[in-house]
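> what follows is a protein structure lacking sequence information:
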């Protein structure tokens, strides 16, 4: 297997379709590296941002970071997964979206996602060996410092594949800000992040779940996941939304709010909707230029706690897989991947994902 050739879809320039290219598999692995045959990828919104030019990445590159695969080769020192279970050739696995060194300033602070030597899958130029660093390919090279987890057998590929992005991130969000059964929560955004947050909130037994979005079909899905109040904010003024939320919380407002929609105007709405002493977690504003323009007086006089997160600690991927093992049948996760196409149909898959009709589009390789 090592040293043979494989195919990958390469992004080279904004406005051009991805091009199928041949790459050589590495002839040998680093001691703690692995080589996987890609089984499936799903197309994340950040991939679409790169393709459209909204987000700048080094090109050429192989996109795709929501990936699962099958181990075909293991480095000599790579023995166990993140659960402590023995890794073997043939295992179906998921892995963290990044590889970290474990020794730098940020790794020592338990922020490996901010490692000074960070390498992110689907975000790395493919000109240099090992080339295969994204999911839109037949094979992928997993660098040393990547957290690898065996996927429980009863989780289908379509449900397991995006777990290393959205679900892991919102598990980090909930852990960072806190959530309990006595509280009400506002979730701003009903994409994959928001739907996973609804599931986590339901499992936490929270009192009331409010979800806002501008797409009816997504709000309908949020309701299926267990949201109590799904509010389409497309044609509503901020004060109207706040009024609806306060009417359902005895006039106080929600205890906790999550911004995971990537819309800066959502922040002001959340600040207005939170009760005195409330908590706010911002995770969706990852693009430059997200100037908030909120009244600092509101933060001070309302005793608000505001925190931000970006990506996740690899332990959160393990937690995500355990959550799906327990709850994937309880929630309508099977409705999230609307279409599955082959790697040879990658440009059709991207076009389909760009319509926003489906939460995710799958790309099956193996």
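Received the coordinates, thanks. No experiment lies behind these values; they were computed from the predicted model shown.
> CA only for contacts and neighbour counts going forward, please
OK.
> hey, where'd the helices end up in this protein?
Counting by DSSP state H, one finds helices in the chain at the ranges 45-52, 105-108, 157-160, 166-177, 192-204, 216-225, 238-247, 265-273, 296-301, 314-327, 346-354.
> and the ones you listed: which comes nearest residue 79?
With CA to CA as the criterion, residue 79 lies closest to helix 314-327 of the helices of the chain, at 16.8 Å.
> now that closest one: buried residues?
Buried residues in helix 314-327, counted by 16 or more other CA atoms under 10 Å: 314, 315, 316, 317, 318, 319, 320, 321, 323, 324, 325, 327.
> how close does the fourth one sit to residue 17?
By that I understand residue 317. To residue 17, residue 317 is 32 Å away according to CA to CA, to the nearest Å.
> cool, the third one as well?
Look at residue 316 and residue 17: by CA to CA, they are 34 Å apart.
> the fifth one now?
Taking CA to CA as the measure, residue 318 and residue 17 are separated by 35 Å.
> if we can go back for a sec, nearest to residue 29, of the helices of the chain?
helix 314-327 (21.9 Å).
> could you check the angle helix 192-204 makes with that closest one?
Counting by axes from the mean of the first three to the mean of the last three CA atoms, to 10 degrees, helix 314-327 lies at 60 degrees to helix 192-204.
> just checking, what packs against helix 314-327?
strand 92-99, strand 146-150, helix 166-177 (3 or more CA pairs under 8 Å, 6 or more residues apart in numbering; DSSP states H and E).
> which one of the ones you listed lies nearest to residue 55?
Of these, the one closest to residue 55 (CA to CA) turns out to be strand 92-99, at 17.5 Å.
> okay, pairing it with this:
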């Protein structure tokens, strides 16, 4: 039996509790009784998103103490009274291998009604809640977590391994939202700005969507080489000239990169901004240029439930042609979470942990 799924009945769990700065301590805590709509999940594998490293370094605010982590794949241990439906409409069952959405929405506010559940007025987020709150087991740097009522939970296709499935609930699904915002890509020239986890995933997704050319820009040569392995037709440094493009997807969050993307768009071009999630210098916008060139600028932050399914579909469809496992380092134990969060970045965009 897989050791990660052998212990599915217990009344306690272990979490890597972040206590501020670079302090992370393993703590054993009781498992709660589940309420209606809640799901208890045993974490099989979790990956370290760059946003958690930003939290620990002080670049991103978060409650202290808390259990960080939001990218993971796990097994359903129990569901609350009345049962819980998965994203596909069928009931979740004990033993289902699942991933879940980062955001948890109320489903009733005006934003939810308009289809923007990721911007729900009462939104809560996996791995972003205080340990002293009503949702202490919200993070994936733990043996178990609880998914509240309103969570999006999707079953993982059997052919998609854990190290591919784990980032689906954050990086891959976010990219699928940007691909949707970019519009039809078949035969188009696409510029991807930034070759981190999101950028590399966007390269593969754009090629899978039929893009004729995918040009990547990034200051790091190793990242540019990785982008080429994932299907980029060319990869340039940030100071090299970029020709005309139909679509630009900006994932680095750099203001100069945003400006370069705008300059690179051809008539009718579309710029999708998804990397600018922290304050940065303003970017000049020439309204006459936007009007005369029929440009469109839009933003994407987080994603909707359909994008989680699209992420899993992409991974299943491309698992034999795209080297997805190259994005994730070999897994370590839960006791190494503190080092991964505060130490030097590893050789791959994602580090993996098996609790």
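Sure thing, it's come through. Everything numeric in this text was worked out from a predicted model, so none of it was measured.
> shouldn't residue 256 of the first structure be in contact with residue 279?
Yes. Taking contacts as CA atoms under 8 Å, residue 256 of the first structure lies within contact range of residue 279: 4.8 Å.
> report how many residues lie close to the aligned partner of residue 4 of the first structure in the second structure.
Aligning on TM-score structural alignment places residue 4 of the first structure opposite residue 11 in the second structure. By the criterion of other CA atoms under 10 Å, residue 11 of the second structure has 10 neighbours.
> leaving out sequence neighbours, find the closest residue to residue 11 of the second structure.
The spatially closest residue to residue 11 of the second structure, leaving aside those adjacent along the chain, is residue 31, at 5.3 Å (CA to CA, 6 or more residues apart in numbering).
> ok, now which ones touch the counterpart of the one you found in the first structure?
In the first structure, the residue paired with residue 31 of the second structure according to TM-score structural alignment is residue 25. Contacts here follow CA atoms under 8 Å, 6 or more residues apart in numbering; on that basis residue 25 of the first structure touches 1, 2, 3, 4, 5, 6, 130, 132, 139.
> and if we set it to 6 Å?
If you count contacts by CA atoms under 6 Å, 6 or more residues apart in numbering, residue 25 of the first structure has them with 2, 3, 4, 5.
> among those residues, which lie within strands?
Among those, the ones falling in strands (DSSP state E) are residue 5.
> quick one: buried ones out of the contacts of residue 25 of the first structure?
Applying 16+ other CA under 10 Å to the contacts of residue 25 of the first structure flags nothing as buried.
> closest to residue 204 of the first structure out of the contacts of residue 25 of the first structure?
Nearest to residue 204 of the first structure, judged by CA to CA, of those is residue 2 at 45.8 Å.
> separation between that closest one and residue 140 of the first structure?
Counting by CA to CA, the gap from residue 2 of the first structure to residue 140 of the first structure is 12 Å.
> contacts only, for residue 328 of the second structure.
348, 350, 351.
> and those as a markdown table, adding distance to residue 331 of the second structure and neighbour count?
Formatted as a markdown table, the contacts of residue 328 of the second structure follow (distance: CA to CA, whole Å; neighbours: other CA atoms under 10 Å):
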| residue | distance to residue 331 of the second structure | neighbour count |
| --- | --- | --- |
| 348 | 12 | 16 |
| 350 | 10 | 25 |
| 351 | 7 | 23 |
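> list which of those residues are still in contact in the first structure.
Using both residues aligned by TM-score structural alignment, their matches' CA atoms under 6 Å, the first structure keeps these contacts from these: 350, 351.
> residue 144 of the first structure pairs with which position in the second structure?
Under the alignment by TM-score structural alignment, residue 144 of the first structure pairs with residue 149 in the second structure.
> and what of residue 181 of the first structure?
Counting by TM-score structural alignment, residue 181 of the first structure corresponds to residue 186 in the second structure.
> counterpart of residue 114 of the first structure in the second structure?
So residue 114 of the first structure corresponds to residue 119, using TM-score structural alignment.
> burial measure for the closest residue to its match other than its chain neighbours, as a count.
Nearest residue to residue 119 of the second structure, sequence neighbours excluded (CA to CA, 6+ apart): residue 111, at 6.6 Å. For residue 111 of the second structure, the neighbour count with other CA under 10 Å is 17.
> how close does residue 111 of the second structure sit to residue 271 of the second structure?
Counting by CA to CA, the gap from residue 111 of the second structure to residue 271 of the second structure is 24 Å.
> repeat that for residue 75 of the second structure.
Residue 75 of the second structure is 38 Å from residue 271 of the second structure, by CA to CA.
> between these two, tell me which one has more neighbours.
Taking other CA under 10 Å, residue 75 of the second structure and residue 271 do not tie; residue 271 has more neighbours (26 against 22).
> residues touching that one, list them.
For residue 271 of the second structure, the contacting residues are 247, 248, 249, 297, by CA under 6 Å, 6+ apart.
> which of those are buried?
By neighbour count, with 16+ other CA under 10 Å, the contacts of residue 271 of the second structure hold 247, 248, 249 as buried.
> surely the last one and residue 274 touch.
To tie it back to what came earlier, the one meant is residue 249 of the second structure. No. Residue 249 of the second structure is not in contact with residue 274 according to CA atoms under 6 Å; the separation is 7.5 Å.
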